[in-house]
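K.L.:
missing the sequence, but the structure's below:
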């Protein structure tokens, strides 16, 4: 069972809440810093101009100018400090400055609102007032950072004989912060409160959406999901409502010939068999659908994927049924043999009853004639096949299918030009699969038709060509590709009544690099033609067959 606390000791919602509070705090600090910076700039600009105006007023006062000599270096009034003290005090009172004083050109303080500074030699810092122009800027006065304004007292010749200095200490950060606006602190407080509440609500929402799972647990679930998904032997493909592939496990990639890069791309753009693509993109739910590609027989099942009552896409599972289809074909062949034996047993039982009746009647000559007729007929059928078909397995299949077709009233006819040499055992097995499925389908559709007949052609002159023509209803051209691609568990579900057998025919043909096509048959039905190239078919030499008559077998 998953725990509700992450490895760090704090829940995901708690971590997110803390993170959000940190963000809110950073924003508040940034706002405060900007506010303080703006207040500092405003203080410097406004107060600097104000103090220059006050300093200029002091410098232009007649009593101040009268107490200083008209030329630089001349002796100054020894009572200048007491005489001009009211002027500097008035300057402090008018401007609200911290300090106002008059400094000689030599840097000695002559007059000051702070009596303790009178007589001290001070520096002017970065001021250029000695060049004869007013200045304001930052200065350190008695180790305190201050804003100072300097205005020169000039002689009639423009020489600087003294400097009026007015300074004010920079306010504290709290003073600047609170002075930025009467309601700034209130706004920041409200912002912090709202941000904290919003962060808490969002943290609760995240906790509910993640069902209480923490980061490590979510990561572990994702890893387990990926591992389980890709270890499933069945292929899994998920497509969302927009037709985009969202899940594609390893088995699906192998079965469909896709790559991990196809995840996140539209399925319509993937290189897929058209029938498979159409099934994956269809909206209806189908079960146990079999689709044959040129190389595989796939059994697919698709279901709608829902979340919170809404459909979010379709999930299709698939498995490779190629071997199963081959086994099904082999079982069908065995069933065909069983049915043939059953038919022959029924036929032989009737013949034995006839012989028994003739014997009981004492018609021994009739018995001899009847047995001879049966022997010649059976030998004629076998000879007609074996003299043209040298491969014993294929010949046996045709003889068995002849008796089985006769049970349903369908005549099986071997083309007069048919010829087949002995085949390699593996190739012989596959040829039996091809012919068995084609003949079974042809017999099914020809039953109850007028002149019910199935014609088989075999030619090994150049590679191997097999043809099976029936007298059924035929297959429209627009459905001829579909009968090979789509198969289901029951033949009526597929146009023409053809199921997995035809899909297997195409698959076996493709394995040899061959083709299978459908055309109109000479008897009005359909004709299937399988062509295997010479390079894929190795046939041992055998003498050409002797001419024999064609045969038919019917009830």
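P.N.:
Now that the structure is in, tell me what you want to look at. What you see is a predicted model, and the numbers here were worked out from it, not measured in a lab.

K.L.:
alpha carbons only for contacts and neighbour counts from here, please
P.N.:
Fine.

K.L.:
Give me the distance from the longest helix anywhere in the chain to the chain's centre.
P.N.:
Identified as the longest helix of the chain according to DSSP state H is helix 12-59. Put simply, helix 12-59 sits 49 Å off its chain's centre (Cα atoms, centre = their mean, to the nearest Å).

K.L.:
by contact count, what packs against it?
P.N.:
If contacts are counted by 3 or more Cα pairs under 8 Å, 6 or more residues apart in numbering; DSSP states H and E, helix 12-59 sits against helix 80-95, strand 135-141, strand 144-154, strand 160-169, helix 173-179, helix 184-209.

K.L.:
what does the fourth one contact?
P.N.:
Residues from elsewhere that reach strand 160-169 (Cα atoms under 8 Å, 6 or more residues apart in numbering): 51-52, 54-56, 58-59, 68-69, 71-73, 92, 96-105, 129-132, 144-155.

K.L.:
for comparison:
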């Protein structure tokens, strides 16, 4: 339409007639007859539905439709009256039209009229029919590319899914979810960015998580920093690490996860050992009492055999001296322990361990700085389990040596109970000081059996109570294990 309007506007006859019509009324009256052939010719040679020549004030001078002569031209947003060409959409009573406007400029630069060429705006059907060929071509190409892409994707998926069909993959995913959420042990998977990718029901309950943790960073779950480090840490795997979550004692094991030789994060299993710690503590105490009773039975049997022999020989003076010596020795041990250890349970344990150590040829010594008040029942139970295990380990470590002895130091102040057990055995190498707290690890011969439980139990009890246990070298050259526990004494020292 722009080309049609510009063609008519640039005809010499159109320009001259409009220029003359400005000053000659006769020429102006004859314009409809003079210029009509040029307008009709422009319409016949183009796709224009209508064409018209208008005066500068917007009145039709001559149009291909004579009924429009003298009417006002609908210009829409056109700025052709400012002497600029324009194309666009114009709303008319007959509907929307595509219009092209071209100004007619005199030689002196004055606007003497303009030409309008219009065509009815094509309907949706007309536009579709005009583009049907191209549309079919593009649709065909799109279908071809889609088919090829679908084939490539299906080949890749089959190779990645080991030939499983979509239904089989869905079934496998359902089984995986059911398996993860049905096992009682907690499972948490974390990607390389520290975001949780999997957490089953047991893990959420054990960690006390609210809401769905999947997709969130581990450090945003409100967990203790130690638990965060164990779950999202990198590097070496973690075995039987102990952490306290609320009132639970949790044991964590973490292993790195990889796919195609590329690290994708880690998987951590969590086991709630709160009840097990209590049961292990009771069992350890019972075993310790059993061993102590056995040692005392053996000691008393030897003494009774000696007394029986002296009676049969009639050595009554020797018998009296022996009984007096045994009585004084037992009283000295009991008095020394009772003087410094006011808690009856801990004192009874030390007296019993004294006999058990003596049977193994080990001297059990109470440090001069020992001063322990009466403890609450819970703290006393924890301390007897911890102390019993530490003394047993120390006796095992130094038994058979030259003048073996074990030293126990107990005292409580400022709300902290300190328990240190030292021996003169071979000690614990620095590279094994963390490994000895792993369940099942032991430096003792395998033939002894049942090893690797005592120290992990000590660590679990200390962790649950909010304390700690450390390993170092004693002043005697052996090992020193130091336990710190929060405590409130019932009776002052």
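P.N.:
Yep, it's here. The structure presented is a predicted model; accordingly, all values stated were derived computationally and were not measured.

K.L.:
Any idea what the TM-score comes out to?
P.N.:
After superposition, the two chains reach a TM-score (TM-score structural alignment, normalised by the length of structure 2) of 0.67; 469 aligned residues with a Cα RMSD of 5.8 Å.

K.L.:
Please identify which of the helices and strands packed on helix 12-59 of structure 1 is closest to residue 366 of structure 1.
P.N.:
Among those, helix 184-209 comes nearest to residue 366 of structure 1, with 93.4 Å by Cα to Cα.

K.L.:
Can you name the element that comes right after the closest one?
P.N.:
helix 215-231 (DSSP states H and E).

K.L.:
can you name the residues of structure 2 that whatever helix or strand comes next after that next one overlays?
P.N.:
Sequence order places strand 235-240 as the next helix or strand after helix 215-231 of structure 1, per DSSP H and E. Per the alignment by TM-score structural alignment, strand 235-240 of structure 1 matches residues 186-191 in structure 2.

K.L.:
The helices and strands packed on helix 12-59 of structure 1 into TSV, with extra columns for distance to residue 387 of structure 1 and mean neighbour count?
P.N.:
Listed next are those as TSV, based on distance: least, Cα to Cα, whole Å; neighbours: other Cα atoms under 10 Å:
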stretch	distance to residue 387 of structure 1	mean neighbour count
helix 80-95	132	18
strand 135-141	121	19
strand 144-154	122	24
strand 160-169	125	26
helix 173-179	113	16
helix 184-209	78	15
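
K.L.:
I'd like to know which of those is closest to residue 227 of structure 1.
P.N.:
helix 184-209 (23.8 Å).

K.L.:
what angle separates the closest one from helix 12-59?
P.N.:
Per axes from the mean of the first three to the mean of the last three Cα atoms, to 10 degrees, the angle that helix 184-209 of structure 1 makes with helix 12-59 is 170 degrees.

K.L.:
tell me which strands and helices helix 184-209 of structure 1 is in contact with?
P.N.:
Looks like helix 184-209 of structure 1 contacts helix 12-59 (3+ Cα pairs under 8 Å, 6+ apart).

K.L.:
tell me the angle the helix it packs on makes with strand 135-141.
P.N.:
Using the same axes, to 10 degrees: helix 12-59 of structure 1 against strand 135-141 is 110 degrees.

K.L.:
Just the residues contacting the following helix or strand past helix 12-59 of structure 1, thanks.
P.N.:
Downstream of helix 12-59 of structure 1, the next assigned helix or strand under DSSP H and E is helix 62-66. Residues outside helix 62-66 of structure 1 that contact it (Cα under 8 Å, 6+ apart) are 58, 59, 84, 153.

K.L.:
Could you count how many residues lie near the first one?
P.N.:
The burial metric for residue 58 of structure 1, expressed as a neighbour count using other Cα atoms under 10 Å, is 26.

K.L.:
how close does it get to residue 427 of structure 1?
P.N.:
121 Å (Cα to Cα, to the nearest Å).

K.L.:
ditto for residue 470 of structure 1
P.N.:
For residue 470 of structure 1 relative to residue 427 of structure 1 (Cα to Cα), the value is 25 Å.

K.L.:
Show me which of those two is the more surrounded one.
P.N.:
Between residue 470 of structure 1 and residue 427, counted using other Cα under 10 Å, the more crowded position is residue 470 (32 against 16).

K.L.:
So which bits of stretch 319-332 of structure 1 are buried?
P.N.:
319, 320, 321, 322, 325, 326, 328, 329, 330, 332 (16 or more other Cα atoms under 10 Å).
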